[in-house]
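Undergrad: Based on what follows, work out the 3D shape:
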Amino acid sequence: AASACGYVLGAELRACGVDFSFTPVLDLDWGPSTVIGDRAFHADPRVVAVLARCVMQGLLRAGMRNCGKHFPGHGFVAADSHTHLPRDARGLKTILADDAAPYGWLGTVMDAVMVAHVVYPKVDARPAGYSARWLQAVLRGRLGFGGAVFTDDLSMAAARHIEGRTVGLDEAVLAALGAGCDVALVCNQSLDGGRVLDDAIEALARAQVTGAWTPAAASEARRLALLPAHDAPDWDTLMRSPDYLRALALVP
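TA: Sure, this is the predicted structure:
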């Protein structure tokens, strides 16, 4: 059923012209987190990893890459990072043994990772998406992950605080890219002609000119690797596909 869900999700989205989905959720179901809630597969990281792998295989069958989220784990904290800055007081050893374990186990089949807007003060004072320790020392170094790294939405309240300071979107984007993210997501900011987005792009251009930020060829390659390798069938063709109909019958 999990593999069928991944295939149906990926196939339907691609038939609608959407080529990427931030799926699957790898957070553990510890209980108190309402923002993760039933998006979590299970409380046991082993079960999460098995089901997530099946979803990933289904997505790949539909020609879509996958993205595990929210590294290193958002399920333990009760606060919603859309509106507050969550803090997880556990140590690195505990997090690696539980919440982050699926990222290590799935490293060979995981194409991308989305990082949590959560502070883990025993590891770094910065939210994980702005932390070179989390992204480069732990995710890249210790866990050996080689795919693309996304921020979560930088419009969220938790993303606008770095070490006790409130930061603007331009500083948030530069901090995320500087820490090791390949893609900075800015969602729900198209009002007023998208001026907020224009300002962030201009800040990037200035940073490149002054040498404060340099685009990386490896980062560009990781982004391009997420694009579909083949065209998708249109919606009417998909609806007549025996593979799709068999998978749809297995979806709960």
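
Undergrad: going forward, measure contacts and count neighbours with C-alpha atoms only.
TA: OK.

Undergrad: which stretch of helix or strand covers Arg65?
TA: When elements are assigned from DSSP states H and E, Arg65 belongs to no helix and no strand.

Undergrad: For the protein, which segments count as strands?
TA: Here the chain has its strands, by DSSP state E, at 67-71, 112-115, 119-120, 124-127, 148-150, 161-162, 165-166.

Undergrad: Take those strands and lay them out in TSV including distance to Pro233 and mean neighbour count.
TA: As requested, the strands of the chain are arranged in TSV below (distance: least, Cα to Cα, whole Å; neighbours: other Cα atoms under 10 Å):
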stretch	distance to Pro233	mean neighbour count
strand 67-71	22	26
strand 112-115	24	26
strand 119-120	42	22
strand 124-127	40	20
strand 148-150	26	27
strand 161-162	43	18
strand 165-166	46	11
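
Undergrad: Format the ones you listed as JSON lines; extra columns: distance to Val35.
TA: Shown next, in JSON lines, are these (distance: least, Cα to Cα, whole Å):
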{"stretch": "strand 67-71", "distance to Val35": "12"}
{"stretch": "strand 112-115", "distance to Val35": "15"}
{"stretch": "strand 119-120", "distance to Val35": "16"}
{"stretch": "strand 124-127", "distance to Val35": "17"}
{"stretch": "strand 148-150", "distance to Val35": "19"}
{"stretch": "strand 161-162", "distance to Val35": "19"}
{"stretch": "strand 165-166", "distance to Val35": "23"}
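
Undergrad: show me the contacts for the closest residue in space to Asp199 that isn't next to it in sequence.
TA: Closest residue to Asp199 apart from its sequence neighbours, by Cα to Cα, 6 or more residues apart in numbering: Asp170 at 7.0 Å. The neighbourhood of Asp170, defined by Cα atoms under 8 Å, 6 or more residues apart in numbering, consists of Asp199, Ala200, Ile201, Ala203, Leu204.

Undergrad: Next, the structure of the following sequence, for comparison with the previous one:
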Amino acid sequence: MTLHRPLIIDVAGLELTAADRRRLAHPLVGGMILFKRNWQDRAQLQQLCAAIKAVRADLLICVDHEGGRVQRFQTDGFTHLPPMRALGQRWPQDGNGRQALQALELASAAGYVLGSELRACGVDFSFTPVLDLDWTQDDASRSSVIGDRSLGRDPGVVALLAKSLAQGLQQAGMAHCGKHFPGHGFVQADSHTDIPVDPRPLAAILQDDAAPYGWLAPQLASVMPAHVIYPEVDSRPAGFSRIWLQDVLRAQLGFDGAIFSDDLSMEGARRLDGQSISYTDAALAALQAGCDLALLCNQSLGDGQALDGLLDGLAQAQAQARWQPSAASEERRQALLPRSPATPWAALPQQRAYQWARQQLARL
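TA: From the prediction side, this is the model:
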């Protein structure tokens, strides 16, 4: 039987319940995502991560930890990371000279601190960097959900800074994820609560918002598509579109890493082809379109029926041959797991690379 663990789920609290352990042990679960509700302090986080790994050592422990307003852990010694816009603002307008080098150093430092601190607590992976362009620089009415999470408006600058940030993460032993392909910055609507539509043609998107993905494709470990509809390309959101994921991202741009769906509980993922769909159908649509991993967040709260329904539904779809596991997808998932031991938290202040990175960030 082909092994493929495509589901990334969540847990409700500060420690695992029996239901959490049962779900994490399910053969279709490949990892989990942490939120602020899973955080009390570093000791508690380390214990929670250790308990998750005790269920199965190859579970990928993920978090959205970008910096700025999207940083899940901010106390008990965690460095307050700047929003990505702060890095982009350090890029000189002429793009040359020592200021450009300093901006790249700051991005690398941010990646190293981010990755080192998370790994010291047992977290494997963060969904960063954001590759969306900051269109608010041209039009203040553009995407507020992206805003200062973006490295900038210029796709070349975004790509260079993101590459440096990813190199910092890699130095800390952490893989990375470019998001939200092919670009969420142009649309005003928030896909958490709405279904955004970007009316531009494919050529315009590839020339601008999607350009960083083409330039960075050989280096990107993973990509997360947007819950945005680009009707000139496909009637389905990018995360459910074979055109975007297979024809454009893989075939045209040459990306060969892992593809995560964005959160399937978001409003932008709950309607497909004009119809409301279940979490199981959303996961199937994402996997059939070309996602390797399907992410469902915040459904462990309460009785967790939605999570159990997804686990049962995908298992049934597999038994009925409505979904075929992919060995290549599983290989991509496992490639995101850390390959080197983490530096313990107590040893970080004595580590020269960490000292240098903290000093760089102190300049912001």
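
Undergrad: picking up where we left off before, between the strands of the first structure, which one is closest to Ala4 of the first structure.
TA: With Cα to Cα as the measure, strand 67-71 is the member of the strands of the first structure nearest Ala4 of the first structure (17.1 Å).

Undergrad: Please work out which residues of the second structure line up with that closest one.
TA: The alignment of strand 67-71 of the first structure onto the second structure (TM-score structural alignment) spans residues 177-181.

Undergrad: which residues are in contact with that stretch?
TA: 126-132, 210, 213, 220-226, 238.

Undergrad: quick one on the thing from earlier: which one in the second structure is aligned with the residue nearest to Asp199 of the first structure?
TA: So Asp170 of the first structure corresponds to Thr280, using TM-score structural alignment.

Undergrad: From Asp208 of the second structure, how far off is its match?
TA: 34 Å (Cα to Cα, to the nearest Å).

Undergrad: again with Leu202 of the second structure
TA: Note on Leu202 of the second structure: its distance to Asp208 of the second structure, by Cα to Cα, is 10 Å.

Undergrad: Just give the number of residues close to the nearest residue to Pro155 of the second structure once chain neighbours are set aside.
TA: Counting by Cα to Cα, 6+ apart, Pro155 of the second structure lies nearest to Pro212, which is 5.9 Å off, once chain neighbours are set aside. Residues near Pro212 of the second structure, counting by other Cα atoms under 10 Å, number 27.

Undergrad: ok, now which ones touch Pro212 of the second structure?
TA: Per Cα under 8 Å, 6+ apart, neighbours of Pro212 of the second structure: Leu131, Pro155, Gly156, Val158, Ala159.

Undergrad: Can you flag which of these belong to helices?
TA: Among those, the ones falling in helices (DSSP state H) are Pro155, Gly156, Val158, Ala159.

Undergrad: Which residues are in contact with the last one?
TA: Listed by Cα under 8 Å, 6+ apart, the contact partners of Ala159 of the second structure are Leu131, Pro212, Tyr213, Trp215, Leu216.

Undergrad: Repeat that for the first one.
TA: With contact taken as Cα under 8 Å, 6+ apart, Pro155 of the second structure is in contact with Leu133, Asp208, Asp209, Ala211, Pro212.

Undergrad: Most neighbours of all these, which one?
TA: Of these, with other Cα under 10 Å as the count, Leu133 tops at 29 neighbours.

Undergrad: That residue -> the first structure?
TA: Aligned partner of Leu133 of the second structure by TM-score structural alignment: Leu28.

Undergrad: now Leu307 of the second structure
TA: Checking TM-score structural alignment: Leu307 of the second structure goes with Leu197.

Undergrad: residues near that match, how many?
TA: Quick note: Leu197 of the first structure (other Cα under 10 Å) scores 17 neighbours.

Undergrad: Next: Ala216 of the first structure.
TA: Ala216 of the first structure has 9 nearby residues by other Cα under 10 Å.

Undergrad: Same question for the one 10 residues further on.
TA: Counted by other Cα under 10 Å, the residues lying close to Leu226 of the first structure total 18.

Undergrad: counterpart of it in the second structure?
TA: Match for Leu226 of the first structure (TM-score structural alignment): Leu336.

Undergrad: Which residue is the nearest non-sequential neighbour of its match?
TA: Ala175 (5.6 Å).

Undergrad: Sketch out the helices for the stretch 251-364 of the second structure, chain order is fine.
TA: 279-289, 305-319, 327-335, 352-361 (DSSP state H, counting those that start in this stretch).

Undergrad: Quick one: list the elements packing against the longest one.
TA: Counting contacts by 3 or more Cα pairs under 8 Å, 6 or more residues apart in numbering; DSSP states H and E, helix 305-319 of the second structure packs against helix 279-289.

Undergrad: residues in contact with Asp98 of the first structure?
TA: Pro45 are the contacts of Asp98 of the first structure under Cα under 8 Å, 6+ apart.

Undergrad: at 10 Å instead, please
TA: Neighbour list for Asp98 of the first structure: Asp27, Leu28, Ala43, Asp44, Pro45, Arg46, Pro72, Gly73 [criterion: Cα atoms under 10 Å, 6 or more residues apart in numbering].

Undergrad: Pull out the buried residues from the residues you listed.
TA: Asp27, Leu28, Ala43, Pro45, Pro72, Gly73 (16 or more other Cα atoms under 10 Å).

Undergrad: Need the max-distance pair from those residues.
TA: It's Ala43 and Pro72 that sit farthest apart of these, by Cα to Cα, at 14.7 Å.

Undergrad: who's in contact with Leu296 of the second structure?
TA: 7-10, 32-33, 261-266, 279, 282-283, 306-307, 310.

Undergrad: 7 Å instead?
TA: Applying Cα atoms under 7 Å, 6 or more residues apart in numbering, we find Leu296 of the second structure in contact with Ile8, Ile9, Asp263, Leu264, Ser265.

Undergrad: What sits closest to the counterpart of the last one in the first structure if chain neighbours are left out?
TA: When you say that, I think you mean Ser265 of the second structure. By TM-score structural alignment, Ser265 of the second structure lines up with Ser155 in the first structure. For Ser155 of the first structure, ignoring the flanking residues on the chain, the nearest one in space by Cα to Cα, 6+ apart is Val186 at 5.9 Å.

Undergrad: follow-up on the earlier one: now tabulate the buried ones among the contacts of Asp98 of the first structure in TSV and tack on distance to Leu248 of the first structure.
TA: Shown next, in TSV, are those (distance: Cα to Cα, whole Å):
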residue	distance to Leu248 of the first structure
Asp27	25
Leu28	26
Ala43	27
Pro45	27
Pro72	32
Gly73	30
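
Undergrad: All good on my end, thank you.
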